[in-house]
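J.: what follows is a predicted structure for the sequence shown.
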Amino acid sequence: MQMLISRRALRDGLVAIIVVGSMALGAAGCAGGDDDAPKEGGEFVAGTFLCGGQAVSDQAGKALEVITGSSRFEESDETSTVVHAARELSEKFTSSATGDGDICTVFAEDAKQSDRLEVTWELTGGPPEGEPASKFRVLRMGERALAAPDAGVVQFACRNEKSLGSQPAHVDIGVERWSPEEPEGDPEKLTDAYATVAHSVSLAMAKELGCENNGGLEPRPVLAPA
C-alpha cells in the first residue's frame, strides 16, 4: 500500500493519512503508465543544482543522498524554482492569506516514477496550531519545524511591508516522500536529513521573499529536539 500525506496534515503533523490500496494503484497505473518503470528524464545533476540552484545547500545536498541513496537527480525544469514559487506566493498573499503551490519535484537517478520527493509551499493564514503526531520531531526553526523519517516541514513568519504589506505571511515549506516503499535507512538520520532539506529550501524562500531577519531562520538547521 502507498501512504499519501495531505499538505495540511504534513503542516500540522496530524494523523490524516489516505491509504491507497492496490486496486487504486492498479487503476492509476492503467491510466498513467507503469509506476514501477524507471523515470524517463533528461539531464541529471547534483542535488545543489535542483529547484533553481539556490534552494539546496551543500549540507542539504548531502541530506538528499541520505534520503534517496543517490547523488544524481533529474534536472528541475525552468519553472520549478524558489524564484518562481516566491512570485506565486506573493501574488496569492495579496489576494488571500491562504494558498499553496509546488516548488519542485525531486527524482533520483534511476528512480521509479512512483518514488519522488515533493517540495511545496503553503500560506496558512496564521501561526501553527495543534499537537504534532508522535512520529514527528519538533525543532526550533522559524515558528515551528517538524521532521520525520519520510517528511519535513518548516513554518516561518515573513514580514516584508514593501512586497507583502503590513501583515506577516505565515509560510510553510514541506518536503514529503511519495513512494510505495517504506523509507530505508536509520530513522534518526533520515529525520535529520528531511529537517535539513526543509530548512535549506525555507531559508532560500525567506531570502527570495525579502523576509525580515530571514523569517527567524538561522544559517544552518537546528536538529536538536525543542
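T.: Great, that's in hand. Source: prediction; values computed, not measured.

J.: please count neighbours and contacts with C-alpha atoms only from this point.
T.: Will do.

J.: what segments of this structure are helices?
T.: Applying DSSP state H to the chain gives helices spanning 7-12, 22-32, 58-68, 82-95, 161-164, 187-209.

J.: the fifth one - contacts with which helices or strands?
T.: Yep, that's helix 161-164 we're talking about. Applying 3 or more C-alpha pairs under 8 Å, 6 or more residues apart in numbering; DSSP states H and E, we find helix 161-164 packed against helix 82-95.

J.: next: the fourth one.
T.: Packed against helix 82-95, as judged by 3+ C-alpha pairs under 8 Å, 6+ apart, are the following elements: strand 98-106, strand 116-124, helix 161-164, helix 187-209.

J.: 10 Å instead?
T.: Judged by 3 or more C-alpha pairs under 10 Å, 6 or more residues apart in numbering; DSSP states H and E, the packing partners of helix 82-95 are strand 98-106, strand 116-124, helix 161-164, strand 169-178, helix 187-209.

J.: another one to put next to it:
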Amino acid sequence: MLVLSLGVSACGGGGEDEEPRFVVGAEKLCDGILSGDVARSVEALVGTETLWRTGNDVLEDTASAIKDFYAESPDGRKYVGSKDFCRFAGYSRGAGQMDINFGIYRAEDVLSTGHSAQEHPYRLGKRALAGSGASRLYFECVTAQMEGSDEQPARINVSSKISGPPGWKSEDTRAVREAHLSVLHATALAVAKKLGCENNGGLPEKVVLEPMADPAEPESAPAT
C-alpha cells in the first residue's frame, strides 16, 4: 500500500476543540488541490481513503520558497534542500506514504535523455519521468512575481517518492506509474497557477499521459 507524503507534519492532540487526527478523502488535504480521479489515485496508491491530517497553506509556502530559490540563483539547481510540499499518509497500519517536493533545475537537466531504470519518460512539461516509487516533472515559469523571468524563466521541478513499512513495495505497472504522474501534474499545475505562470507553465488543465520512446540507456538522476 502507498501513502503520499508532501512534507507537512500531521497534527496531533486529542482535545475536544481540536480537529480529528485523520480525514476521509485526499481532496480534504493540502489546500484541497486534488479532486476527482486524481484524489482517488492518491487513495489507491496509499491503499486507503483515510489519511493523516496535514497542514494547509502549502501553496503559499511553496510559491514563496520557489521565488526565494529563483532570487538566490536564477540559473541554479535545488534538489537537496528543496521545498517539502505536502504529505498524503495512510492512517491504517501498513500503509505507505508519498512525499512531494518542489525545487529548481538547470537547463541541462532536461536535455539529457538519461534516467534511472525504474523511470519511464512521458510527454508532459519540459520533461516528465514516471516510476512506481518515484516520479519527476519539470516545467518553466514566466511570471511578474519573479523579476527577470521574462528573460530567463524560472525552471521548476516537482518530484515525489512513495515509501512504506519494511517489506512493502509498490507494484511496478503502467497504471501505478501514471497514477503517480497524474498527482504530480495536479500539484505542479496548482503551484503554477499560484505563481501566476504564463500559460500555466505549459501544463495542460487536463493531463493526457503520453509515453515517449526511450532511446537512451538509463542512468543516474542529475547530481545536486
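T.: Yes, it's here. This is a predicted model, so every value here is computed, not measured.

J.: overlay them and tell me the TM-score.
T.: The TM-score (TM-score structural alignment, normalised by the length of the second structure) is 0.74; 183 aligned residues with a C-alpha RMSD of 2.1 Å.

J.: out of the helices of the first structure, nearest to Pro221 of the first structure?
T.: Taking C-alpha to C-alpha, helix 187-209 is the member of these nearest to Pro221 of the first structure, at 5.7 Å.

J.: the second structure: matching residues for the closest one?
T.: Aligned by TM-score structural alignment, helix 187-209 of the first structure falls on residues 173-195 of the second structure.

J.: format the helices of the first structure as TSV; extra columns: mean neighbour count.
T.: Output for these, formatted as TSV (neighbours: other C-alpha atoms under 10 Å):
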stretch	mean neighbour count
helix 7-12	21
helix 22-32	12
helix 58-68	21
helix 82-95	18
helix 161-164	14
helix 187-209	24
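
J.: in CSV, list these along with distance to Thr105 of the first structure.
T.: Shown next, in CSV, are these (distance: least, C-alpha to C-alpha, whole Å):
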stretch, distance to Thr105 of the first structure
helix 7-12, 14
helix 22-32, 18
helix 58-68, 12
helix 82-95, 12
helix 161-164, 26
helix 187-209, 13
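
J.: quick one: closest of these to Arg116 of the first structure.
T.: Counting by C-alpha to C-alpha, Arg116 of the first structure lies closest to helix 58-68 out of the helices of the first structure; the figure is 8.8 Å.

J.: show me the residue sitting in the middle of the first structure in space.
T.: Residue closest to the mean C-alpha point of the first structure, counted by C-alpha atoms, centre = their mean, is Val175 at 2.1 Å.

J.: the second structure: which residue goes with that residue?
T.: Aligned against the second structure by TM-score structural alignment, Val175 of the first structure finds its counterpart in Ser160.

J.: settle this for me: that match is touching Arg177, isn't it.
T.: No: if you go by C-alpha atoms under 10 Å, Ser160 of the second structure and Arg177 don't touch, sitting 11.5 Å apart.

J.: between those two, what contacts are shared?
T.: In terms of C-alpha atoms under 10 Å, 6 or more residues apart in numbering, Ser160 of the second structure and Arg177 are both contacted by the residues Ala130, Gly131, Gly133, Ala134, Ser135.

J.: okay, among those, which ones form the most distant pair?
T.: Ala130 and Gly133 (8.6 Å).
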